[in-house]
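1. Can you look at this prediction? I've put the sequence above it.
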Amino acid sequence: MYVDRFYRDESGSNDLASFRVAVRETDLYIGVLPGVYSKELEQQVETLVWQLRRELEEYIKQDPVFKTTLVPHLLQPGAPPVALMMTRAANQCGVGPMAAVAGAYAETVGRELLKVSPEVIVENGGDIFLASRKKRLVGVFAGTSPFSGKLALELETSKNPLGICTSSGTVGPSFSFGRADAAIIVAENTALADAAASAAGNAVTTVDDIPKGIEAVNGIRGVYGVLIIKDDKMGAWGDIKLAPVKKKKG
């Protein structure tokens, strides 16, 4: 799943204090208001990520199917909140719960940071939790498509916070049944956006499948918009506003 990390430069986030938290496979890039940032806050986020990972890993020991299934799943009693968030999102979208893991981590960390900063960006491997009082641009990376690196999503503040996630069948290590260069979802939370991006991407093998990808998610409650890119074609539905990416001088 990729909204390429060049979005850090295009998002208008230079007004934020940025830091990175990496815990095993989880690699978070985080932006908060400068007056909020501290080494202590950074440590608190790292502790939270370790806790989320530990809780999920312990749950998977008692429910190993949770980790491997590619279809909706019934949780066992005692599941931690992060597993519940993943499962709710995935079941809405008809995919397995691990399709929402990166989004669920970003959502949980973002919600915690909102307690201390009204401006928050949390990116986890291209899956983004965004809470902002100003317009932000999120750059779009779509592999070898001619649209790649030339477009950005323009995100307003009327619906806040948001989840913005991408699934690709041609770029990166994430599993997809499809071959979309990018299936991008804007949704009411990041776990849902993550799962819906997987569902949309799974439906697209050729450019003719772009409408199928849109149809796979446009009836899901909480999904605000979808953008699908395949080769030199794209299709969009819902609350999607595109802007050109301005090349930097020099």
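-> Right, received. Where do you want to start? Residues are numbered from 1 along each chain as shown.
2. hey, let's count contacts and neighbours off CA atoms from now on
-> Fine.
3. For the protein, which segments count as strands?
-> 17-23, 26-32, 120-124, 127-131, 136-139, 151-155, 162-167, 182-187, 223-230, 233-238, 242-244 (DSSP state E).
4. Next, format these as JSON lines and append mean neighbour count and distance to residue 68.
-> Formatted as JSON lines, the strands of the chain follow (neighbours: other C-alpha atoms under 10 Å; distance: least, C-alpha to C-alpha, whole Å):
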{"stretch": "strand 17-23", "mean neighbour count": "15", "distance to residue 68": "22"}
{"stretch": "strand 26-32", "mean neighbour count": "22", "distance to residue 68": "19"}
{"stretch": "strand 120-124", "mean neighbour count": "29", "distance to residue 68": "21"}
{"stretch": "strand 127-131", "mean neighbour count": "29", "distance to residue 68": "21"}
{"stretch": "strand 136-139", "mean neighbour count": "24", "distance to residue 68": "31"}
{"stretch": "strand 151-155", "mean neighbour count": "21", "distance to residue 68": "32"}
{"stretch": "strand 162-167", "mean neighbour count": "31", "distance to residue 68": "18"}
{"stretch": "strand 182-187", "mean neighbour count": "32", "distance to residue 68": "22"}
{"stretch": "strand 223-230", "mean neighbour count": "25", "distance to residue 68": "25"}
{"stretch": "strand 233-238", "mean neighbour count": "16", "distance to residue 68": "31"}
{"stretch": "strand 242-244", "mean neighbour count": "14", "distance to residue 68": "35"}
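5. need those strands in TSV with distance to residue 42, can you?
-> Formatted as TSV, the strands of the chain follow (distance: least, C-alpha to C-alpha, whole Å):
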stretch	distance to residue 42
strand 17-23	7
strand 26-32	9
strand 120-124	12
strand 127-131	17
strand 136-139	23
strand 151-155	26
strand 162-167	22
strand 182-187	27
strand 223-230	31
strand 233-238	36
strand 242-244	32
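6. Ok, which of the ones you listed comes nearest residue 8?
-> Minimum separation from residue 8 across the strands of the chain (C-alpha to C-alpha) falls at strand 136-139, 7.8 Å.
7. Mind giving me the packing neighbours of that closest one?
-> In terms of contacts (3 or more C-alpha pairs under 8 Å, 6 or more residues apart in numbering; DSSP states H and E), strand 136-139 is packed against helix 7-10, strand 151-155.
8. before we move on, back to that, so which of the strands of the chain is nearest residue 9?
-> That would be, of the strands of the chain and by C-alpha to C-alpha, strand 136-139, which comes in at 8.8 Å.
9. and here's the other structure:
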Amino acid sequence: MARRTYRALFREEDLFFFEVKVKETDLCLGVRAERFTPDLVWLVEKKVKQERALLEAYIEKDPVFLKTLQPHRPLPDAPEIAVAMAEAGAACGVGPMAAVAGAFADLVGRLLTRYSRDVIVENGGDIFLKSTRKRRVGIFAGNSPLSHRMAIEIPPDYTPLGICTSSGTVGHSLSFGRADAAVILAGTATLADAAATAVGNRVQTPADIEKALAFAREIPGVAGAVVIIGDALGVWGKVKLVPVLPPENPSP
């Protein structure tokens, strides 16, 4: 699926969207249209470069942090982003790198909330959301017949919120499961990212949906989950699904 097509799943007309890319960190950002200035692009680029430099320097000292698929205790001098990733991984039983995309979404999202009351940051399908109005985030689930058919409706009082997706059939991120989509809502995108990986890892067949949702329920800070595999769907927690109508004149 093309990146721009995916990003259409959460775009809102009242927001101004722009993109920032630094190495593998590829962000789509939305702020209130009247709050956007070119300085925000520079601020985001600066923040991402700083945090990437800190994380890369730390990984040189602690290479296990990069490679392990298990919870990992960071060194005492680890930067804030590494600590947050390690804590999220430990809470979900996965390695800290399972939370890297969500961690950058959180860092940039918190930065932008100083300038705009409504903020969306998407990083590889993982989203930080702060909003003063109801928002809808569509669900892409690969070749599942449920893909593009529904969205999660997020009331403003649920935000700030992380909304992250893991898939065993779409994209290049590592997953040991076969879920077309494991979507997690959590207090931070860092935690939601790690939890989505952990939940997705537990789904090989539709029969696994119930146990995967039960696992999500036990993670402190996780507010809701959606699991899709084929035409099977499971939902738990603070998740309101709404139908998405197909376009009247779909592109060929």
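-> Here it is on my side, so go on. Bear in mind that the values here come from a model prediction, so they are computed numbers and not experimental data.
10. thinking again about what came up before, for residue 112 of structure 1, which of the strands of structure 1 is the nearest?
-> Short answer: strand 120-124, nearest of these by C-alpha to C-alpha, at 9.9 Å.
11. re the thing from before, determine which of the helices and strands packed on strand 136-139 of structure 1 approaches residue 191 of structure 1 most closely.
-> strand 151-155 (18.0 Å).
12. Make sure residue 193 of structure 1 is actually in contact with residue 200.
-> No. Using C-alpha atoms under 8 Å, residue 193 of structure 1 is not in contact with residue 200, being 10.3 Å away.
13. out of those two, which sits in the more crowded spot?
-> residue 193 (37 against 34; other C-alpha atoms under 10 Å).
14. Now do the contacts for the more buried one.
-> Applying C-alpha atoms under 8 Å, 6 or more residues apart in numbering to residue 193 of structure 1 gives the contacts 100, 103, 163-165, 185-187, 223.
15. The residue lying closest to residue 134 of structure 2 once chain neighbours are set aside: neighbour count?
-> For residue 134 of structure 2, ignoring the flanking residues on the chain, the nearest one in space by C-alpha to C-alpha, 6 or more residues apart in numbering is residue 155 at 4.5 Å. For residue 155 of structure 2, the number of neighbouring residues by other C-alpha under 10 Å comes to 14.
16. repeat for the one 3 residues further on
-> Burial of residue 158 of structure 2 is recorded as 17 neighbouring residues (other C-alpha under 10 Å).
17. Same check on residue 94 of structure 1?
-> Residue 94 of structure 1 has 18 nearby residues by other C-alpha under 10 Å.
18. Quick check: it vs residue 113 of structure 1, distance?
-> 30 Å (C-alpha to C-alpha, to the nearest Å).
19. In structure 1, what residue spans correspond to helices?
-> Listed in chain order, the helices of structure 1 (DSSP state H) span 7-10, 39-62, 65-68, 81-93, 101-113, 190-202, 210-215.
20. Let me see the contact set for the residue lying closest to residue 195 of structure 2 once chain neighbours are set aside.
-> With C-alpha to C-alpha, 6+ apart as the criterion, residue 195 of structure 2 has its nearest non-adjacent residue at 5.6 Å, and that residue is residue 92. Residues in contact with residue 92 of structure 2 (C-alpha under 8 Å, 6+ apart) are 194-195, 198, 219.
21. For those residues, could you give me CSV that also reports distance to residue 149 of structure 2 and neighbour count?
-> CSV is the format used below for those (distance: C-alpha to C-alpha, whole Å; neighbours: other C-alpha atoms under 10 Å):
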residue, distance to residue 149 of structure 2, neighbour count
194, 25, 34
195, 23, 34
198, 24, 26
219, 28, 16
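22. Columns distance to residue 229 of structure 2 on top of those residues, output as CSV?
-> Output for the contacts of residue 92 of structure 2, formatted as CSV (distance: C-alpha to C-alpha, whole Å):
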residue, distance to residue 229 of structure 2
194, 19
195, 17
198, 15
219, 22
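23. what number of residues lie near residue 64 of structure 2?
-> Using other C-alpha under 10 Å: residue 64 of structure 2 sits among 16 other residues.
24. After alignment, which residue of structure 1 pairs with it?
-> Structural alignment (TM-score structural alignment) places residue 64 of structure 2 against residue 65 in structure 1.
25. what's the distance between that match and residue 150 of structure 1?
-> 40 Å.
26. Residue 136 of structure 2 and residue 154 touch, don't they?
-> Yes. Using C-alpha under 8 Å, residue 136 of structure 2 is in contact with residue 154, at 6.0 Å.
27. and the gap between the spatially most central residue of structure 2 and residue 113 of structure 2?
-> Geometric centre of structure 2, nearest residue: residue 126, 2.0 Å, by C-alpha atoms, centre = their mean. Distance check for residue 126 of structure 2 against residue 113 of structure 2: by C-alpha to C-alpha, it reads 17 Å.
28. repeat for residue 212 of structure 2
-> For residue 212 of structure 2, the distance to residue 113 of structure 2 - C-alpha to C-alpha - is 33 Å.
29. So for these two, which residue has more residues nearby?
-> residue 212 (21 against 17).
30. Quick check: the gap between that one and residue 53 of structure 2.
-> For residue 212 of structure 2 relative to residue 53 of structure 2 (C-alpha to C-alpha), the value is 35 Å.
31. Repeat that for residue 168 of structure 2.
-> Residue 168 of structure 2 is 30 Å from residue 53 of structure 2, by C-alpha to C-alpha.
32. Show me which of the two is the more surrounded one.
-> Between residue 168 of structure 2 and residue 53, residue 168 has the larger neighbour count (other C-alpha under 10 Å), namely 24 against 12.
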